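Undergrad: turn this into a structure:
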Amino acid sequence: MRKSMNRWMKVITRQVWGAALSLVALSTWAAPRDTLNVGMVQFPPDMHPYITVTSIKDYVLNAARRPMVGYSEKGEVLCVSCTDLPTLANGRAKLVKRADGSDGMEVFFTLKSDLFWGDGKPVSAKDVAFAFEVQKAFTVPPVLEKVEALGSRTVKLVLKAVAYNFDRLCPTPIPEHLEGPIFRAAKDPLDYGQKSLFNRKPEEPGLWMGPYRIAEFKPNERVTLVPNPHWKGNKPHFQKVNMRLVESTSALQANLLSGDIDTVSTGNLGLTLDQHLALAKSQAQRFDWTFIPSVASFEHLAVRLDNKQLSDKRVRQALLMAIDRKTLVAKLFENKFQVAQSFKHPTQLGFDPKVKTYAYDPKAARKLLAEAGYTSAGSDGILVNAAGQRLSIDLVSTAGNRVRELVEQVIQTQLKAIGVEVVINNEPARVMFGETLRKRTFKGLVLYQADHAIDSVPMEFFHSTYIPRAENNFTGTNYSGLNNPEMDKALMEATAALEPAARAAAFKRILAVANEDLPILPLYFPTSALLTPKWMTGMYNPKRWGGVTLWIEDWRAR
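TA: Predicted coordinates for the structure are as follows:
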């Protein structure tokens, strides 16, 4: 009898425990998901909006700041923080004669009335005007001369030349009530950058005017976002968003599969395309994917033009001719990427199908190197010039990105086949973007992805005023150091062309110079993968173009 009772007790105990565990599992499954963990392989080098320009910083800051304008899926400019988009037709943009007789413009933006900083203070025209003062302390804009506050919400932009992108030039506000005293007391821009609350105390609520604010910041570890209680737009669903650094793509995938993170940042900030393609086959029951071909971002090799060996454009042209980009894209990316013949995508305004291009031709590449003085090779097969200098070039990219490392190995092998040694010295992304690129300390080539707005003139990429140097506090993204008066002139003419046809004509000259001089070696246009767990929606917005955190308030749990 006692044994029978014991058996029944064991059965009942198992049933009770089983029911309890089922209830726990059910409650866990049914519980509202209000925390989102995002993994990323890069981390912002700093948090100030105007000091360095990196994709990962935009990814983070777009959740907590909002620009004046954004883009539709077709590349049309639309208001984000303004009431009306300035046009010549509505009078918010005007062509004016300046005192010196030259042509200029005046452009008027009015802030929406429901924008507030995280400390409850309204975003004002004074914040926009102050943002311009900060912006020009680091890099003097080539066209925008002045921003004046007209009342509490309207600003006037004074342009010293006509610019087709007048509707995109308004600075994103910076809280003058917090940053103004620090900026005015600083000895110089570098001193301000070090003392700015953006870098010293980014958890200050009043720095942020987007749907989220930064609640916790641990350098090179994580950023934690919480809703901005003063945001009047669509209320964010997630009460906490943790953006965590995982410095290798393999570790990032492991974290995703284990459930330590829910999703990954997009493009080159997260998993590589081959990882996404493999996971889409094996993990289709857990995640959804959206693949978006890029027309404005491209992978390339930036060339240090003052490197003695690379200063000869025949060497640069030979390098590009020796890289089999077509096979690289086919083998590594299953033809999901598109070979880039220039920095301009063929579907975009200004692309010239007749521009000079460089097909894969190792024999012609060797001939160009011989013309450049590299006529003999050492015992290791590496070419040398008359002075006995080996044709050896340093290459740096982001460490821990498995596909980039494979691309580097392909480039290294193919260039060795024509007698060029490539020495790979990769660095953590925070070092490469925060120091090596920003201060132009790289010696030869840098492999990375450049991101541009649709229908943009690559002023910051190629104009000589955007070469990072101490005088401009190392801002600008002309990392190659291109200083070509013909390019500068064509860039300014393209910017001044209000009519698309005139802008396209100027772009032909920009493309011609870029593809003749090759300050960058274009490789391919990537495809960006958006990965979302089955329980989540809203990351993909078919009506918008740009970084997905620009509409993070629309992200939801199903």
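
Undergrad: could you use CA atoms for every contact and neighbour count after this?
TA: OK.

Undergrad: these two touch, right, V223 and E216?
TA: Yes. At 5.8 Å, V223 and E216 qualify as touching, with contact defined as CA atoms under 8 Å.

Undergrad: what about those two, which has more around it?
TA: The neighbour count for V223 versus E216, taken as other CA atoms under 10 Å, is higher for V223 (22 against 16).

Undergrad: all strands of the stretch 201-350 of the chain, in order?
TA: Secondary structure of the stretch 201-350 of the chain (DSSP state E, counting those that start in this stretch): strands located at 212-218, 222-227, 240-245, 263-264, 287-293, 297-303, 338-339.

Undergrad: so which of the ones you listed is nearest F132?
TA: When the strands of the stretch 201-350 of the chain are compared by CA to CA, strand 212-218 sits nearest F132, at 22.1 Å.

Undergrad: here is a second sequence; please produce its structure as well for comparison:
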Amino acid sequence: MKKTLALTAFLLGAALAGPANNSLVIGTSQEPPNIYDPWNTNNLAITSEINGYMGAALIGLDDDGEPYADIATRVPSIANGDYKVVKNAAGDVVRNSVTYTIRKDAKWSDGTAIKVADFQFWHRLVNDDRVPVPDRDPWSRAKIAVNDADTFTITYDPPYLFADQTSPGMAPSHIMSAAWTAFDTKTKNEKDAKVVNEEWKKFISSYTTARSLPKVVAGPFKPTAWRSGNSLTMTRNANYWLQPKNPENYVQNITYRFIPNTNTLKVNILSGQLDAVSAVGLTFDQGVDLTRTERGKYKTYFVPGAVWEHIDINTRGQKAKDLDLDDPRMRQALLYAIDRDALTKALFQGRQAVSNSWVNPISKLYKKDVNDYNYNQARAKQLFAALGWTAGSDGILQKGGKKLSLNFGTTAGNTVRERVQQILQAQWKQVGVQVNIQNYPSSVFFGPDFLSKGQEGKWDLAMYAWTGNPIFEEGNLFKGEGIPTAANGYAGQNNAGWNNAEFNRLHKQAQVEFNLSERIKLFDRMQTVWNTEVPSLPLYYRVNVYTKVPGLVNYTFSAYTLYPSWNSAKIGWASKGAVEEYKQK
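TA: Next up is the predicted model:
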């Protein structure tokens, strides 16, 4: 009964879809815990997508992976003198720097000019240990020198490989600096990391949540209403500088509708309640089903993406030790025990490739010839036995009086992930592993108190996806410095907690290796080490599925842009005069 009522509410209470009022209604299966956090302390995919509508950067990338100037007056290059590289006598790059000049018409949504001070403020906080950012690199090795109010030079020492293709973030210092000073005063002598973390959450939530919407933004759209559990609405920002000709001909309002159950999301597409679907929405099998019922009402797209589906194995804490999850043999056994080829054929018609590395196949650094861990129950049982696990009377492996029982979590409501869980649960049971499925809303699963708290034994197996631009592959996901701990403010993305000395050494070398062939060699070895240790169970590389109705133009994305919000100022309806510049590839 509850499901029927919820579905009725979604259909009858929906915003009107279509070009009639020059608005756009987008459906997504996830709701962000917060939005427009300048330091991305929540790195949920849907957050990144929505932030794309509200954010701006010095330099951006288009669907072809080509850089373009946004806040900056031009793209830095060696040719124009804005990008400089310093080499030693041996010809090795020892440092590099980029100079940016801010456009005179670049403003925050309240009309305040964007200044160098906004980049300095962001940079100071991203390097503060009290701020739980996903990663401080490369900003921890960067220094900003002010040339004038609109021009600054950022120098990387040691050098940063992608200095000319990326840029530092910014935060509205005129809005946030006073509150930061208060936070700083209150916590600078605080020794308890949990207290500091709670104060940080209070600080950032006062600018980024449904109760306290961002005071200002810099991008093409600004948030105007957020009904938790229901929808988020954004309105066109008149102060955004890169407007298309005749901006009134383009979308004026965008509403995201949060529909966590992907089957309900599909029903909303079929009933015409949505103009488009987020990159974080449909499952692959639903996309296949939807192609059969298009009939000109919508079109379904399958976009090759940079999305890696995997299962993290928690290697930290006493529980992990008791279960031998900190031993690579246990992790190898768990991988040998599952049939990933059959899984992708059954669920995705074999159109999503099985992965054996975290590196995307699109990347030049991808290594093909690593162990593929083909389905081998006998090998899995050998490894379990070598670790001292023997079958009990119920068939479940046990050791020292404890059963090999693992808690397996993912985002609730994602039907494909839930089906994957059921398939893997059955396969693991065949080799004596008891798996308990425990799923959570995405806001909890990706929130501050779950994945990053592996040391506390909050989870054993966690299935989710990482999205990353293949151009900027750095190997950061599994570096030892990236393990979230109380000491680093729970910063970092190495949720598995894997810490391998050889991998860390190779990673540091790769960070400053500008010769591509040498860098490929380093990544070859890094992937071999990773593949042997399997801190995460690699599943497959995902194809992103979405739909949009006819007449909606410039709503596109690629493995380089990741989300359709990259070009949001130009999203519009052809019937309203919007000009199509980009087609979905």
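
Undergrad: ok so, going back, make JSON lines out of the strands of the stretch 201-350 of the first structure and add distance to M432 of the first structure.
TA: Listed next are those as JSON lines, based on distance: least, CA to CA, whole Å:
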{"stretch": "strand 212-218", "distance to M432 of the first structure": "19"}
{"stretch": "strand 222-227", "distance to M432 of the first structure": "19"}
{"stretch": "strand 240-245", "distance to M432 of the first structure": "15"}
{"stretch": "strand 263-264", "distance to M432 of the first structure": "21"}
{"stretch": "strand 287-293", "distance to M432 of the first structure": "26"}
{"stretch": "strand 297-303", "distance to M432 of the first structure": "13"}
{"stretch": "strand 338-339", "distance to M432 of the first structure": "25"}
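
Undergrad: most neighbours per residue, which of those?
TA: strand 263-264 (a mean of 25; mean count of other CA atoms under 10 Å).

Undergrad: the strand or helix carrying A494 of the first structure maps to which residues in the second structure?
TA: Using DSSP states H and E, A494 of the first structure sits within helix 485-496. The alignment of helix 485-496 of the first structure onto the second structure (TM-score structural alignment) covers residues 501-512.

Undergrad: what residues of that stretch count as buried?
TA: In terms of neighbour count (16 or more other CA atoms under 10 Å), stretch 501-512 of the second structure has its buried residues at 503-504, 506-508, 510-512.

Undergrad: cool, and stretch 535-555 of the second structure?
TA: By neighbour count with 16+ other CA under 10 Å, stretch 535-555 of the second structure contains the buried residues 535-549, 551-555.

Undergrad: on that earlier part again, the strands of the stretch 201-350 of the first structure: which one's closest to G350 of the first structure?
TA: Using CA to CA, the nearest of the strands of the stretch 201-350 of the first structure to G350 of the first structure is strand 297-303, at 15.5 Å.

Undergrad: counterpart of G400 of the first structure over in the second structure?
TA: Aligned counterpart of G400 of the first structure in the second structure: G413 (TM-score structural alignment).

Undergrad: do the same with M536 of the first structure
TA: Using TM-score structural alignment, M536 of the first structure pairs with L552 in the second structure.

Undergrad: distance of the residue lying closest to A186 of the first structure once chain neighbours are set aside relative to V315 of the first structure?
TA: Leaving aside its sequence neighbours, A186 of the first structure sits nearest to Y192 (CA to CA, 6 or more residues apart in numbering; 5.0 Å). Distance of Y192 of the first structure to V315 of the first structure, given as CA to CA, to the nearest Å: 41 Å.

Undergrad: quick one, which of those two is more surrounded?
TA: V315 (24 against 19).

Undergrad: just to check, the more buried one is in contact with K367?
TA: No. Using CA under 8 Å, V315 of the first structure and K367 do not qualify as a contacting pair, with a distance of 10.1 Å.

Undergrad: spatially central residue in the second structure, please.
TA: A45 (4.2 Å; CA atoms, centre = their mean).

Undergrad: wait, it sits on G468?
TA: No. Counting by CA under 8 Å, A45 of the second structure stays clear of G468, with 10.0 Å between them.

Undergrad: whereabouts in the first structure does stretch 96-116 of the second structure align?
TA: Counting by TM-score structural alignment, stretch 96-116 of the second structure corresponds to 105-125 in the first structure.

Undergrad: quick one: buried residues of that stretch?
TA: For stretch 105-125 of the first structure, a neighbour-count test (16+ other CA under 10 Å) marks 105-112, 115-118, 122-125 as buried.

Undergrad: ok, now how distant is F258 of the second structure from F472 of the second structure?
TA: When F258 of the second structure is compared with F472 of the second structure (using CA to CA), they lie 30 Å apart.

Undergrad: R316 of the second structure too?
TA: Distance, R316 of the second structure to F472 of the second structure, using CA to CA: 28 Å.

Undergrad: SS state for the residue mapped onto L523 of the first structure from the second structure?
TA: Aligned by TM-score structural alignment, L523 of the first structure pairs with L539 of the second structure. Three-state call for L539 of the second structure (DSSP: H, G, I helix; E, B strand; the rest coil): strand.

Undergrad: quick one: residues contacting L539 of the second structure.
TA: L539 of the second structure makes contact with 308-311, 340, 354-356, according to CA atoms under 8 Å, 6 or more residues apart in numbering.

Undergrad: out of those, what pair is the most spread apart?
TA: Pairwise across those, and taking CA to CA, the largest span is found between W308 and R340, at 13.9 Å.

Undergrad: re earlier: which residues touch the corresponding residue of the first structure for the residue nearest to the centre of the second structure?
TA: Alignment note (TM-score structural alignment): A45 of the second structure maps to S55 of the first structure. S55 of the first structure sits next to 269, 451 when contact means CA under 8 Å, 6+ apart.
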